[in-house]
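Engineer: What would the 3D arrangement of this be:
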Amino acid sequence: MFKALLIEKNEDLYQTRLTELDDSQLPEGDVTVRVEFSTLNYKDGLAISGRSPVVRRFPMVPGIDLAGVVEASNHTRYKTGDRVLLNGWGVGETHWGGLAQKAQLKGDWLIPLPDQLSARQAMAIGTAGYTAMLCLMALERHGLSPERGEVLVTGANGGVGSFAIALLARLGYSVTASTGRPAEADYLKQLGASTIIDRSELSNPGRPLAAERWAAAIDSVGSHTLANVCASTRADGTVAACGLAQGMDFPATVAPFILRGVSLLGINSVTRPHEERVAAWQRLCSELDLAQLDDITREIALSEAIDAANDLLDGKVRGRVVVDVNR
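Structural biologist: Next up, the predicted model:
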């Protein structure tokens, strides 16, 4: 038996509860992992609360991240005792995820846990840090370098935003952070932001073109914010879009793209190839100041995850939430 969060749906009743499950209930997979830590991401909050229909199959164990030790394997890449981590691949939506003491999954979804990281550190980084690195890598492929100018990070107090600021600042970029919580300015400056702006500057309907401000941006918000970010990006600048905290809509015009040559890059962290995942995590190990993880992260027990998920959606959580599934 193992403990897990379980989401069930019966007609109009949507419920998430902490329960015990039997190993025989685990879904199909060629690797069984004894989970040590998982996380709470925005998508996990939606799944646990039922506020958005992200779960595709029921019953479902949520949790799009996990790190732990291989307990059994029929996959050529892994053997018993190997330390592994996982991000994405529909885990927590279509396949049981990491908010449990045990998971059974496809070995192709896993990557080796880097030697430089503990399981807890890997989950402190999680999908948020991994996505921030994918954004940075995409911007670099399109020519971004520190001398090009300021980089804007929206949703700055969230997980992706926090890691984006930390990574950019450590690489020598000048970072502007957009946040709805100006009281957290000291936290954002500690991460490396040089300028703080209120999200209200970007979150309302704006002009097709605005004054040129940023050389590039990492946006996890979407909707009017993303439209205004594009409208304010300098000529030949680049915007990496990876989230929809404000909304899935994109009420913009083509003006920034055809009059200024702005590029909009979509970042899909869910189904990246194995080699790209490994490369992103290796860069995180070398370019992220691991000492900052304590400032970005707080740890909770599995039993606290349901309440924390609602706090996350209500904007009450700063940075990352790591879940110790064994307490």
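Engineer: Every contact and neighbour count from this point should use C-alpha atoms.
Structural biologist: Noted.
Engineer: my guess is Thr233 contacts Trp214, does it?
Structural biologist: Yes: counting by C-alpha atoms under 8 Å, Thr233 touches Trp214, with 4.9 Å between them.
Engineer: Which one of these two is surrounded by more residues?
Structural biologist: Higher neighbour count among Thr233 and Trp214: Thr233, with 29 against 23, using other C-alpha atoms under 10 Å.
Engineer: now the helices: where do they sit in this structure?
Structural biologist: Per DSSP state H, the chain carries helices over the ranges 42-49, 119-141, 159-170, 185-191, 200-203, 223-231, 255-259, 274-287, 293-296, 305-313.
Engineer: count of neighbours near Ser73?
Structural biologist: Neighbours of Ser73 (other C-alpha under 10 Å): 21.
Engineer: Arg17 versus Asn10, what's the distance?
Structural biologist: Distance, Asn10 to Arg17, using C-alpha to C-alpha, to the nearest Å: 14 Å.
Engineer: Tell me which of those two has more neighbours.
Structural biologist: Per other C-alpha under 10 Å, whichever of Asn10 and Arg17 has more neighbours is Arg17, with 15 against 9.
Engineer: what's that one in contact with, if anything?
Structural biologist: Contacts for Arg17 (C-alpha atoms under 8 Å, 6 or more residues apart in numbering) come out as Leu5, Leu6, Ile7, Ile306.
Engineer: Could you report the neighbour count for the first one?
Structural biologist: What it means is Leu5. 26.
Engineer: I'd guessed it sits against Leu18; true?
Structural biologist: Yes: Leu5 lies in contact with Leu18 (C-alpha under 8 Å); the separation is 4.5 Å.
Engineer: hang on, the earlier thing: tell me which of the helices of the chain sits nearest to Ala240.
Structural biologist: helix 119-141 (5.8 Å; C-alpha to C-alpha).
Engineer: In the closest one, which residues are buried?
Structural biologist: Across helix 119-141, burial judged by 16 or more other C-alpha atoms under 10 Å covers 119-139.
Engineer: this one as well, want them side by side:
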Amino acid sequence: MRSLPELTAPVDPVAALTRIAWLLERDRQSTYRVEAFRKAARAAGEVGDDELRRRASARTLTDIRGVGKSTAAVIAEAVAGEVPGYLQQLQDTAPASLAEGGDDLYAALRGDLHAHTDWSDGGASLDEMASAAAVLGQEWLAITDHSPRLTVANGLSEERLTRQLDEIATLNDLLGDELRVLTGIEVDILDDGTLDQTDVMLDRLDVVTASVHSKLRMDSAPMTRRMVAAVCDPRVNVLGHCTGRRVVRGRGARPPSQFDAREVFSACAEHGTAVEINSRPERVDPPDELIELARDLGCLFAIDSDAHAPGQLDFKALGAHRAEEFGIEPERIVTTWTVDRVIDWAAGT
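Structural biologist: Next up, the predicted model:
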């Protein structure tokens, strides 16, 4: 089972702060708490090692904008050559896996077809997400930020998506063989089944994950037509979180959309569109019976994290556990494939 390798002394202060943020994200701690460590990591990186040592000696680390009392303590301990106590506590208490099974399948996963950055509603930059994926042993990562219509998630216009593609190309040059970042999008499936991005941009992307984010309570018949139209589009590679449900308690809960799952999944199987097993713990989507139906109809699957922060990339352990539980062979899971095979499949070649 792959997991984050434990950091030992000596540890770089920026690495210590970043790892704390990742472990807090993995544990689904508050965004405010996570962001405090991420901001401190960025601030420490800008200041540089020599200045950090000087300020640690003078006990003026909190004078650095973005560094508070708790993050200053982490920096001071790291500068002193120690593993910061808070980091060690998190490493000691972090579970080896987020799931109680599926270890073999999780280890076979090579990539992820659903991840977000701060270009839309994610909490981290492209390079932060790529760095975490590489540390977790992934070989490739698709960046799938939201499309324009989802304004609440800062969806990407054609112009912004074009700029992101340029940034990904630059990042891939820097990463070399360490990790391959694929260009992609989580494109909204509009009411009539068309896609919320221009044809020109969709044709430029390595992969397209398509999801319903609006009018989730649409009647079953039009919802079925909407989803079938999308998964039959040759540019769509993955059907994301198909029911849209949220299984958390209280106000965050949301019932599943109603549609003819047999008709939708049959179209997926016919057109080679993978059904996503969304690994976010508040989604558990598709429900068990729909995973079984998609399996029996011959669908491909994608075990995805739907990560909005680096530490959430490890959510795929939860999806792997579910896939293994329902006997889905690794060969049918596109996120176990090599990057070249994924690109060829996505292109229809």
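Engineer: Just the TM-score for the two chains, thanks.
Structural biologist: Between these two chains, after superposing, the TM-score reads 0.30 (TM-score structural alignment, normalised by the length of structure 1); 172 aligned residues with a C-alpha RMSD of 7.0 Å.
Engineer: still on that earlier bit, let's see which of the contacts of Arg17 of structure 1 end up in strands.
Structural biologist: Under the assignment DSSP state E, the contacts of Arg17 of structure 1 contribute Leu5, Leu6, Ile7 to strands.
Engineer: Return the distance of the first one relative to Ala177 of structure 1.
Structural biologist: With distances defined as C-alpha to C-alpha, the gap from Leu5 of structure 1 to Ala177 of structure 1 amounts to 34 Å.
Engineer: again with the last one
Structural biologist: Relative to Ala177 of structure 1, Ile7 of structure 1 is positioned 35 Å away (C-alpha to C-alpha).
Engineer: quick one: which of those two has more around it?
Structural biologist: Ala177 (28 against 22).
Engineer: Hmm, Thr195 and that one touching each other?
Structural biologist: Yes: if you go by C-alpha under 8 Å, Ala177 of structure 1 and Thr195 touch, sitting 6.2 Å apart.
Engineer: give me every residue that touches Leu174 of structure 2.
Structural biologist: Residues counted as contacts of Leu174 of structure 2 (C-alpha under 8 Å, 6+ apart): none.
Engineer: Report the secondary structure element holding it.
Structural biologist: Secondary structure from DSSP states H and E places Leu174 of structure 2 in helix 158-175.
Engineer: how about that helix: buried residues?
Structural biologist: For helix 158-175 of structure 2, by 16+ other C-alpha under 10 Å, it's Glu158, Leu161, Gln164, Leu165, Ile168, Leu171, Asn172, Leu175.
Engineer: Out of these, which is nearest to Arg19 of structure 2?
Structural biologist: Comparing the buried residues of helix 158-175 of structure 2 against Arg19 of structure 2 with C-alpha to C-alpha places Leu175 closest, at 19.6 Å.
Engineer: That closest one and Ala41 of structure 2, how far apart?
Structural biologist: According to C-alpha to C-alpha, Leu175 of structure 2 and Ala41 of structure 2 sit 21 Å apart.
Engineer: Equivalent analysis for Asp340 of structure 2, please.
Structural biologist: Going from Asp340 of structure 2 to Ala41 of structure 2 by C-alpha to C-alpha gives 34 Å.
Engineer: same deal with Ile20 of structure 2?
Structural biologist: Distance check for Ile20 of structure 2 against Ala41 of structure 2: by C-alpha to C-alpha, it reads 10 Å.
Engineer: do the same with Ala323 of structure 2
Structural biologist: 36 Å.
Engineer: again with Val342 of structure 2
Structural biologist: Distance, Val342 of structure 2 to Ala41 of structure 2, by C-alpha to C-alpha: 34 Å.
Engineer: So between the two, which is more surrounded?
Structural biologist: Using other C-alpha under 10 Å, the more surrounded residue of Val342 of structure 2 and Ala41 is Ala41, with 24 against 21.
Engineer: Name all residues that make contact with that one.
Structural biologist: Applying C-alpha under 8 Å, 6+ apart to Ala41 of structure 2 gives the contacts Pro13, Val14, Ala15, Leu17, Thr18.
Engineer: Most neighbours among these, please name it.
Structural biologist: Sorting the contacts of Ala41 of structure 2 by how many neighbours each has (other C-alpha under 10 Å) puts Pro13 first, at 29 neighbours.
Engineer: Could you report the neighbour count for Asp127 of structure 2?
Structural biologist: 18.
Engineer: That one falls within a strand, correct?
Structural biologist: No: applying DSSP: H, G, I helix; E, B strand; the rest coil, one finds Asp127 of structure 2 to be helix, outside a strand.
Engineer: List the buried residues in the host helix or strand of Ala346 of structure 2.
Structural biologist: Assigned by DSSP H and E, Ala346 of structure 2 belongs to helix 339-347. Within helix 339-347 of structure 2, the residues scored as buried using 16+ other C-alpha under 10 Å are Val339, Val342, Ile343, Trp345, Ala346, Ala347.
Engineer: Nearest to Val47 of structure 2 among these?
Structural biologist: Nearest to Val47 of structure 2 among those is Val339, at 36.9 Å by C-alpha to C-alpha.
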